[in-house]
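1. Below are the sequence and a predicted model; questions follow.
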Amino acid sequence: MRPLTTLIGTICLTGLTLGQANALDLAAGKAQVEENCTACHGSEVYTRKERRVTGRQELSSQVQRCQLSLNLNWFEDEVENSAEHLNQTYYHFSE
């Protein structure tokens, strides 16, 4: 029975570690958006009635396109941090 308990404990701890590694850093996302996005075009892009972005995945894709066009060289987690900050602040997509 002890090997099974050890296995279950290891799986639980691994899941916790992976979950922590995948956690989004909203403060970093906010800083990135303020420095690289709203510094140029303000927040009106996110609050207009005719938004181009209609879902959470589209929001990540749009952030990715923007950072590529600006040659920011963000990592995937930086894109996701920024997208989630925008989602929680302006878009409120549930998906």
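-> Done, it's in.
2. from here on, contacts and neighbour counts on C-alpha atoms
-> Noted.
3. For the residue nearest to residue 83 when sequence neighbours are not counted, the count of nearby residues, please.
-> Excluding the flanking residues, the one nearest residue 83 by CA to CA, 6 or more residues apart in numbering is residue 60, at 5.3 Å. Residues near residue 60, counting by other CA atoms under 10 Å, number 21.
4. So residue 64 is in contact with residue 79, correct?
-> Yes - judged on CA atoms under 8 Å, residue 64 makes contact with residue 79 at a distance of 6.1 Å.
5. Please, where are all the helices along the chain?
-> Along the chain, the segments classed as helices by DSSP state H run 2-21, 26-36, 38-41, 44-47, 56-69, 76-86.
6. would TSV of those helices with distance to residue 93 be doable?
-> Shown next, in TSV, are the helices of the chain (distance: least, CA to CA, whole Å):
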stretch	distance to residue 93
helix 2-21	21
helix 26-36	16
helix 38-41	20
helix 44-47	13
helix 56-69	6
helix 76-86	10
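7. of those, which approaches residue 95 most closely?
-> helix 56-69 (5.9 Å; CA to CA).
8. Against that first model, consider the following:
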Amino acid sequence: MYKNIIAATVLVLASSTVIAAGDARNGEKLYNDSMCGTACHGVEKYTAPDKKVKDLKALEAQVRLDDTNLPTNWFDTDIHDVVAYLNEQYYKFPTP
């Protein structure tokens, strides 16, 4: 039983540190259909020299935070798609 708990814990920790590749085209649609689009923030949020998001992990964390504050209720795959779109469009972080 303990082996199963340990294996499950390792799996959760490993999956939380891996940035999954997403579908940027679907991410663009999800993003634009949400209340979090550029009408809400403007592109300054993504292009400002002092932007807070410094890497893909932080970008995913920010998208997850936005998802909890908005009525989007995205699945993990949706979040990865939005991250892929924002990264492709604005951030240009290297992808694994």
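-> That came through fine. Keep in mind it's a predicted model, so treat the numbers as computed, not measured.
9. rewinding a little: most packed of the helices of the first structure?
-> Of all the helices of the first structure, helix 76-86 has the most neighbours on average by mean count of other CA atoms under 10 Å, namely a mean of 22.
10. Show me what that helix is packed up against.
-> Judged by 3 or more CA pairs under 8 Å, 6 or more residues apart in numbering; DSSP states H and E, the packing partners of helix 76-86 of the first structure are helix 26-36, helix 56-69.
11. mind redoing it with 6 Å?
-> Packing partners of helix 76-86 of the first structure (3 or more CA pairs under 6 Å, 6 or more residues apart in numbering; DSSP states H and E): helix 26-36.
12. Does anything pack onto the helix it packs on? Which helices or strands?
-> helix 76-86.
13. Report the mean deviation for the helix it packs on after fitting onto the second structure.
-> When the second structure is superposed, helix 76-86 of the first structure averages 0.5 Å from its matched positions, counting by mean CA distance after the TM-score superposition for the first structure.
14. and the residue lying closest to residue 20 of the second structure once chain neighbours are set aside, how far is that from residue 74 of the second structure?
-> Spatial nearest neighbour of residue 20 of the second structure, excluding adjacent residues (CA to CA, 6+ apart): residue 80 at 6.2 Å. Counting by CA to CA, to the nearest Å, the gap from residue 80 of the second structure to residue 74 of the second structure is 10 Å.
15. could you list every residue that touches residue 3 of the first structure?
-> Counting by CA atoms under 6 Å, 6 or more residues apart in numbering, residue 3 of the first structure touches no other residue.
16. Spatially central, which residue of the second structure would that be?
-> Taking CA atoms, centre = their mean as the criterion, residue 60 is the residue nearest the geometric centre of the second structure, at 2.9 Å.
17. Spell out which residues are contacts of both of residue 64 and residue 79 of the first structure.
-> Joint contacts of residue 64 of the first structure and residue 79 (CA under 6 Å, 6+ apart) do not exist.
18. that older thread, in terms of contact, does the residue nearest to residue 20 of the second structure touch residue 25 like I think?
-> No - here residue 80 of the second structure does not reach residue 25: they are 11.4 Å apart, not a contact under CA atoms under 6 Å.
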